[in-house]
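*Asks:* Structure, please.
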Amino acid sequence: MGDRAGLVRVVTPGPVAAVASQAETAFESGAVTPSESRPCPAQPRVLVIDPAPGESAIPELAGLAELGLTPTVNLRRVTDQNLRSEISRRWHSIDIDGFRADDIVAAFENHGGYDALKCRAGIPLTRGAFERLTASTHGQPLRMVAKAASGLDSFDLDAAAERGVTVLSTPGANAGAVAELTIGLMLDALRGVARRDAALRAGDWRAAIDGIPVRSLADSRVGLIGSGAIAREVAVRLAPFGAEVWVHGSPRFTARDAEHWPARWTGTLRELMTGCDIVSVHVPSTAATAGLIGARELRWMKPGSILVNTARAQVVPEDALDAALRDPECGLGHVAVDVFATEGTRFTSPLASNPHTTLSPHVGGMTVQAMKASSAQLLTEISRFYAS
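*Replies:* Modelled structure (predicted):
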């Protein structure tokens, strides 16, 4: 389906093509005010909720300025004092909690609004937030949101469409980085690196060597749930380890599609989960995937099996994982996750008190290369938005 003005657009590395059907209905009925139909300000302002980290921050902000935008940079998550000083010297800066919708709205109200909003993290853009950010009382009501990442589950995309806000993202830019961490979590779950390290630091050699010998990736069958860029990168990177790989993707992903993967296609989720030693989740968080793997599905898993989730917590609820690990009738032996329902400074998780887990603070895509690629891709898409 072709691109339509004012619809929610999820940018891929190629042409913009993803359109929400509900948004299209709203457009046809006249309920949408397309962002392109509102005049572009002569000097559009962009609120940067969280700039690219480290050495990538200045080039990203300079890139926005070169496109004709005037950045206002939120310094809350910029910890390097030299970088904070350099940003404040070159651009207007503020300090707000980007994980609070009210703080973002207040920034709009205090500074006359922003034509665009750029972020990396999953900031909460709810229906109420979009309604307030696009209010005509702002000198520059919001027309575009650009996220240097792939997941859009913290945005109300229907509301964005109804308010005529274009949404850009960068799926695929961090696929290799997330795949690397995924395999790292598999290795830790198999070899017990973190657990053995902690035991040695406590002076307990006996605990450190508990459970030896262990299974290796070469001895394991790995099942991938999902057929997108990250799942494919995991399959490719597993090949040198000698692991047997199975894949179960979306309904559109067929056995013929899997012929181009270093993996065997499985037709059902149950076949994959009952047949694999390690199950790794790589699907987006949508209404269709919420709770995709719960208590029933976890009971399908083999004795001593491992589940890795670097996708979204909503796909595999943490309380279901915790309960399965504590259930002697369930075969699940270890869980490794990089995503949680509550993240940031307010982090809590039932898995934090479970000894059969490896926890990572949602850093799968946070490599220098991946962040540079995401920033570059996003700048290209922002340029296209303003060129149109």
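
*Asks:* contacts and neighbour counts: CA atoms only from here.
*Replies:* OK.

*Asks:* Excluding chain neighbours, what is closest to the residue positioned nearest the centre of the chain?
*Replies:* Centroid check for the chain by CA atoms, centre = their mean gives residue 151 as the closest residue, at 3.9 Å. Residue nearest to residue 151 in three dimensions, not counting chain neighbours: residue 284, with 6.9 Å by CA to CA, 6 or more residues apart in numbering.

*Asks:* Check which helix or strand that neighbour maps to.
*Replies:* Using DSSP states H and E, residue 284 falls within no helix or strand.

*Asks:* Verify the contact between it and residue 311 for me.
*Replies:* Yes: using CA atoms under 8 Å, residue 284 is in contact with residue 311, at 6.4 Å.

*Asks:* More neighbours: which of those two?
*Replies:* Neighbour tally, residue 284 and residue 311, criterion other CA atoms under 10 Å: the higher count belongs to residue 311, 26 against 19.

*Asks:* That one contacts residue 339, correct?
*Replies:* Yes: assessed by CA under 8 Å, residue 311 is found in contact with residue 339 at 6.7 Å.

*Asks:* quick one more, to check against the first:
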Amino acid sequence: MPNNRLSVVVTRRLPEAVETRLKELFDVTLRDDDTPMTRDELAGAMAEADVLVPTITDTIDAGLIGQAGERLKLIANYGAGFDHIDVETARARGIMVSNTPGVMTDDTADMVMGLMLAVMRRMQEGLTVMQGGEWQGWAPTAFLGTRIGGKRLGILGMGRIGQAVARRARAFGMQIHYHNRRRLRPETEEALEASYWESLDQMVARMDVISVNCPHTPSTFHLLNARRLRLMKPSAVIVNTSRGEVIDENALTRMIKAGDLAGAGLDVYQHGFRGNPELVNMPNVVMLPHMGSATMEGRVEMGEKVLINVKTFADGHRPPDQVVPAML
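*Replies:* Here you go, the predicted structure:
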């Protein structure tokens, strides 16, 4: 009997439960080790597969898409962000792109609060002292941080994650402000107790904390550029769990070094997976290795979204999480 199952190539190791289900449903090629595919390996996979399942570590640009075989009709991204995929070129070639939105909302919002607390309460400095065996005992003026309650939080991007951050921050007693492409409905604003700022310049100048929760698009690249960063109060803190490209990282580094900003909590970076080396050893900067969605529950749910998208495609329908032009 001929094998009519879809040929699916997965570019990275996924949770075991997800890989098991993929093997049950499709003719799947899994990654033996957890290293990113080379460009040549990606090209080879795209030349032979019906479906490619990449992650954020795979840059699927116009050049690679141009090498795709006639069989490739779906790029089912494992992750919500899709700025590493040239969606417009894929569409022009008749290749659909899907993603996994929504499943990491709470996990990422939790990480925003964790980074905010870590920076404002100087946890990085405390850990360094303890791990170095340098603590000499408690002192009334040692490691004095900043109280989080009562502070003004400016949320840049009030989608699912931004709203989840707002709900958590309200529980900590913060005042919620936001800037977004579109203003929220009045009832949503009221439920979140959130104040809308049409002018991003005016908002950033008045906030104690800025949380970046917008996607990376051509219109958000360096949205927090050197000019806007200079509008912020010297006592303000930036937290970024979205995309590094939204902030001019070199300008941010200069300002923190000069004492023009109080600190930053970063889970994403402008240039791939390495932040500015000058940020690494700054005591008032907390840097994490893109851990915002790193819970077992979240990663399994992402895999389940991929499975639904691919299975729906296999059944002759459009994937429920197809990336459409309005999202670009």
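
*Asks:* What lines up with the residue nearest to residue 151 of the first structure in the second structure?
*Replies:* Aligned by TM-score structural alignment, residue 284 of the first structure pairs with residue 215 of the second structure.

*Asks:* what sits against that match?
*Replies:* By CA atoms under 8 Å, 6 or more residues apart in numbering, the residues touching residue 215 of the second structure are 81, 157, 242, 243, 246.

*Asks:* for the fourth one, what are its contacts?
*Replies:* By CA under 8 Å, 6+ apart, the residues touching residue 243 of the second structure are 214, 215, 216, 268, 269, 270.

*Asks:* how close does residue 350 of the first structure get to residue 323 of the first structure?
*Replies:* Counting by CA to CA, to the nearest Å, the gap from residue 350 of the first structure to residue 323 of the first structure is 9 Å.

*Asks:* out of those two, which sits in the more crowded spot?
*Replies:* When neighbours are counted by other CA under 10 Å, residue 323 comes out ahead of the other of residue 350 of the first structure and residue 323, with 16 against 12.

*Asks:* Isn't residue 232 of the first structure up against residue 260?
*Replies:* No: using CA under 8 Å, residue 232 of the first structure makes no contact with residue 260, being 9.8 Å away.

*Asks:* Show me which of these two is the more surrounded one.
*Replies:* Between residue 232 of the first structure and residue 260, counted using other CA under 10 Å, residue 232 has the larger neighbour count: 23 against 10.

*Asks:* Excluding chain neighbours, give the residue nearest to the more buried one in space.
*Replies:* Of all residues not flanking residue 232 of the first structure in the chain, residue 261 sits nearest, at 7.1 Å (CA to CA, 6+ apart).

*Asks:* what's the counterpart of the one you found in the second structure?
*Replies:* Looks like residue 261 of the first structure aligns to residue 192 there (TM-score structural alignment).

*Asks:* tally of neighbours for that match?
*Replies:* The burial count assigned to residue 192 of the second structure is 20, neighbours taken as other CA under 10 Å.

*Asks:* cool, and residue 183 of the second structure?
*Replies:* Residue 183 of the second structure: 15 neighbours (other CA under 10 Å).

*Asks:* dump the residue contacts of residue 168 of the first structure.
*Replies:* When contacts are counted by CA under 8 Å, 6+ apart, residue 168 of the first structure is found next to 9, 10, 11, 144, 145, 146, 147, 378, 381, 382.

*Asks:* no no, residue 131 of the second structure
*Replies:* Not one residue lies near residue 131 of the second structure by CA under 8 Å, 6+ apart.

*Asks:* Aligned counterpart of it in the first structure, please.
*Replies:* Using TM-score structural alignment, residue 131 of the second structure lines up with residue 201 in the first structure.

*Asks:* What distance do you get for residue 89 of the first structure to residue 172 of the first structure?
*Replies:* Taken as CA to CA, the span from residue 89 of the first structure to residue 172 of the first structure is 34 Å.

*Asks:* With residue 388 of the first structure instead?
*Replies:* Distance, residue 388 of the first structure to residue 172 of the first structure, by CA to CA: 24 Å.

*Asks:* between the two, which one's more packed in?
*Replies:* residue 172 (20 against 7).

*Asks:* quick one: secondary structure of that one?
*Replies:* coil (DSSP: H, G, I helix; E, B strand; the rest coil).

*Asks:* Could you find the counterpart of it in the second structure?
*Replies:* By TM-score structural alignment, residue 172 of the first structure lines up with residue 102.

*Asks:* Excluding chain neighbours, what is closest to that match?
*Replies:* residue 160 is the one closest to residue 102 of the second structure (CA to CA, 6+ apart), at 7.0 Å.

*Asks:* which position in the second structure aligns with residue 233 of the first structure?
*Replies:* Per TM-score structural alignment, residue 233 of the first structure is aligned with residue 164.
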